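**Q** sequence unavailable; structure follows:
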C-alpha cells in the first residue's frame, strides 16, 4: 500500500501550548520494513504534550505533532513485523524505538524504555541516519517501529485504552516492579491523570490498602470512588506526617514540584520502604532530601520511566480481565487546541482523549 497522507496538529513554537497549534501536513520518518502505519482513532492528552509544546524539557524541534497515547488501526505493516496484521487494533505509547540489539543489556532484558544506546520518543525526536523526525498522535496517521506497536485486547474500549499507553504504564511499571500486591500498603501522591491510574492499578494488583495523597481534600471523594481506602490531604491535615508515620510500604509520586513536602512523604514509609518518583518537573529539580531521613529509616528513593512494550501488553490484559475503567473525557480531534488549554487549567477528570472524527473516512 502507498503511504497515506500524514496530517495533524503542528506546534510551531512555544506559543502553541496556548491553543495555537495549526493543522497541516507533515513528513513522517522514512518508511522501513520494520515500521507500522496506523490510522489513528483515539489519542490521549498527556502532561508531557504540554511540556514539549512549550519547550519545557529543552528545545523542541518544531514543527512538532504531540500525542503518545495512540490507538487506531494498522493500515500498512512492514515485512519484518510479525505480530501485527493490517486491520488489527493497535496502540503506541511514549516510545517509538530503542536500539533493540541483542547485545544491549536493557533491550535484551525487556527494559527498552531505559536503552542507553538509542531512545526515540513517539514525537519530537530526530532519527539517526537522516531517517527524519518522529511525529505523534494529534493526527490522522502515525508511523512507528513495529517493536513498539502493541495489540489492544478485545473487551477494552479504545478511549479507555489510549491513556493507559503512557499514563497507565507509567504507574503500572513501578507498582509491579516494587512489589505492589497482597499484604502491602501503597501510597499514590497526586490524584490526577497519572495518580488515578495508580489507585486503579494498585487495587488491581491486589494491594491490601491504597492511600491517595494530595494537597487539598477536593479529590478525596474521587480517590475513594476509584478504590482508595484512605486519603491524606497534606495541605489541610495538621501533623499528617507524624500521624501517618511509618505506615506505607511503597509510595509512587506523580507530583513534579520543587515545593512538594518530600521529606514528609518519606516519613510515611515503613522501615525499608520505597519511594518512586515518576513526575518530571521542568528543570528536573526535586526538594532536598536529608541523608538522615534515608539512613535512620532504611528507605530507598528511586525513579521510574514509562514502561516497555511487554509491560504495556501485560497491563492492557490486566485492565481487560479486571474491567478497569480509566476516567476519560472524550474530545473531538478538531478541538485539540481547546482541549490542551483545558488540560493546562487542570479541568480534566482525569484524562482527555481526542477522538478523530476523520477516522474511517480516508
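**A** Received the coordinates, thanks. The structure presented is a predicted model; accordingly, all values stated were derived computationally and were not measured.
**Q** when you work out contacts or count neighbours from here on, use the C-alpha atoms and nothing else.
**A** Noted.
**Q** list the buried residues in whichever strand or helix holds residue 225.
**A** Under DSSP states H and E, the secondary-structure element containing residue 225 is helix 220-226. For helix 220-226, a neighbour-count test (16 or more other CA atoms under 10 Å) marks 220, 222-224, 226 as buried.
**Q** quick one: secondary structure of residue 197?
**A** Assigned by DSSP: H, G, I helix; E, B strand; the rest coil, the conformation of residue 197 is helix.
**Q** presented hereafter is structure B, for comparison with structure A:
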C-alpha cells in the first residue's frame, strides 16, 4: 500500500463521528434518477461491504461503521501494514439524503431499488459484495438477493431479518406480534401510509426526531408501535429526552438532512409495501432465488422494541426448518436499541468483521 493511502485512511479512521467526511460519487440510474453514494475500493483481496440504510436514515447513519471497515487490517489494528481494509459502498437510497426524490409511490418498489443498487455495483465493477441492511434496508437486501443473487457472498441483517417475496399483510403482522409480545410492532405503518404523513412529520419535526432517536426503555412499544400512537405523539408535540449516544451536532445533522429532503420519498417505501405494488414482479422471482444459500447473520439490539431479538432467533429456526435460510446465525448486542450501528459502533463492527472473516 502506498504511504499516502495509509495516511488518508488513518486520518479517516481517527476522525470523530461528526468529523468523518464521506467522499461522494454520483451515478444516473434507470429512470433518470441520480444516486449519491460513498465508495472506496478494497486493498488487496479483501471484500467490499454494501451498506443499505433504513428509515428514517441516510448514508450519514453509517458514519461510525465506514471508518472501522476501512481501517480493518491496517497497522492501527494489526501489526502488518500491508494488510488490506474492506471496501465500502454505501448509497443514499432513493428518496433519501442527496439522492433523487421522485414523488410517485410506484418508484419505491423494491424491484426498482434493487435494480438501482445493481447498476451502482456494476458501474464500480463490483461482482461480489457482503450485503448489510439495517431496518428497511433489510427487506431491500432480501429482494436484492432474490433478483440479483450473483452479487452477494454473504448477507447481514441489522434490526430485521430476511423477508421472502410474499405480499405484505400489516394487519396479520400486527396481530401476530401483539399475540407474542403484548403489543403490535407495526402499528406505525398505518400512519406512514397516510398521504399527509410527510407534512405532519415535518410540521412537528422536533417531536418526531426526539422519539425516533429515543433510548428510554419501552418508549417505542408505547408511542411508536401501537396503531395511532406515533401520529398522536407528533401531533401533540411531545418531546423525548435526547439520547446520550448522539452529540448535539449529530442530532442536528440528522434532522437537517430530512428538513432539506423531506419525508415524501421515505414514507413512500411504506406506501409501496403496504399497497403491494411490487407483487406482480415478486411473483416472477425464480423459486431457487427465494432460498438464501449463502451465510446469513441477524444482528439484534437487546432493547429493540421493533427488531426484537426473539424475532431473529425465530427466523433462524424457521429458516433452518423450512430450508429457506439454512445457514443463519444470530448475534444480540445487549444494551442497544434500534440504531445498533450508531449506538454500539464498536460491537457492530466487531460482529460484522467476525462474520465477514468466517470461512
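**A** Nice, thanks for sending it over. All values reported here derive from a predicted model rather than from experimental measurement.
**Q** give me the TM-score for these two chains.
**A** The TM-score (TM-score structural alignment, normalised by the length of structure 2) is 0.28; 160 aligned residues with a CA RMSD of 6.3 Å.
**Q** and the helix holding residue 225 of structure 1, what does it pack onto?
**A** Helix 220-226 of structure 1 is packed against helix 193-204, strand 230-233, with contacts defined by 3 or more CA pairs under 8 Å, 6 or more residues apart in numbering; DSSP states H and E.
**Q** using JSON lines, please lay out the buried residues of helix 220-226 of structure 1 together with distance to residue 274 of structure 1.
**A** Output for the buried residues of helix 220-226 of structure 1, formatted as JSON lines (distance: CA to CA, whole Å):
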{"residue": "220", "distance to residue 274 of structure 1": "24"}
{"residue": "222", "distance to residue 274 of structure 1": "25"}
{"residue": "223", "distance to residue 274 of structure 1": "22"}
{"residue": "224", "distance to residue 274 of structure 1": "23"}
{"residue": "226", "distance to residue 274 of structure 1": "23"}
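**Q** pretty sure residue 300 of structure 2 belongs to a strand, no?
**A** Yes - under three-state DSSP, residue 300 of structure 2 sits within a strand.
**Q** my read is that it contacts residue 313, right?
**A** No - assessed by CA atoms under 8 Å, residue 300 of structure 2 is found out of contact with residue 313, at 9.3 Å.
**Q** can you redo the helices and strands packed on helix 220-226 of structure 1 as CSV with mean neighbour count and distance to residue 142 of structure 1?
**A** What follows is those, written out as CSV (neighbours: other CA atoms under 10 Å; distance: least, CA to CA, whole Å):
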stretch, mean neighbour count, distance to residue 142 of structure 1
helix 193-204, 27, 24
strand 230-233, 18, 40
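**Q** what residues sit buried inside the helix or strand that contains residue 314 of structure 1?
**A** Here residue 314 of structure 1 sits within helix 309-321, counting by DSSP H and E. Using 16+ other CA under 10 Å as the test for burial, helix 309-321 of structure 1 gives 309, 311-313, 315-320.
**Q** all helices of the stretch 201-350 of structure 2, in order?
**A** Ranges of helices within the stretch 201-350 of structure 2 are 205-212, 219-223, 229-235, 248-261, 264-274, 279-282, 287-290, 309-322, 340-343, 345-357, based on DSSP state H, counting those that start in this stretch.
**Q** just tell me which of the helices and strands packed on helix 220-226 of structure 1 ends up closest to residue 174 of structure 1.
**A** helix 193-204 (9.6 Å; CA to CA).
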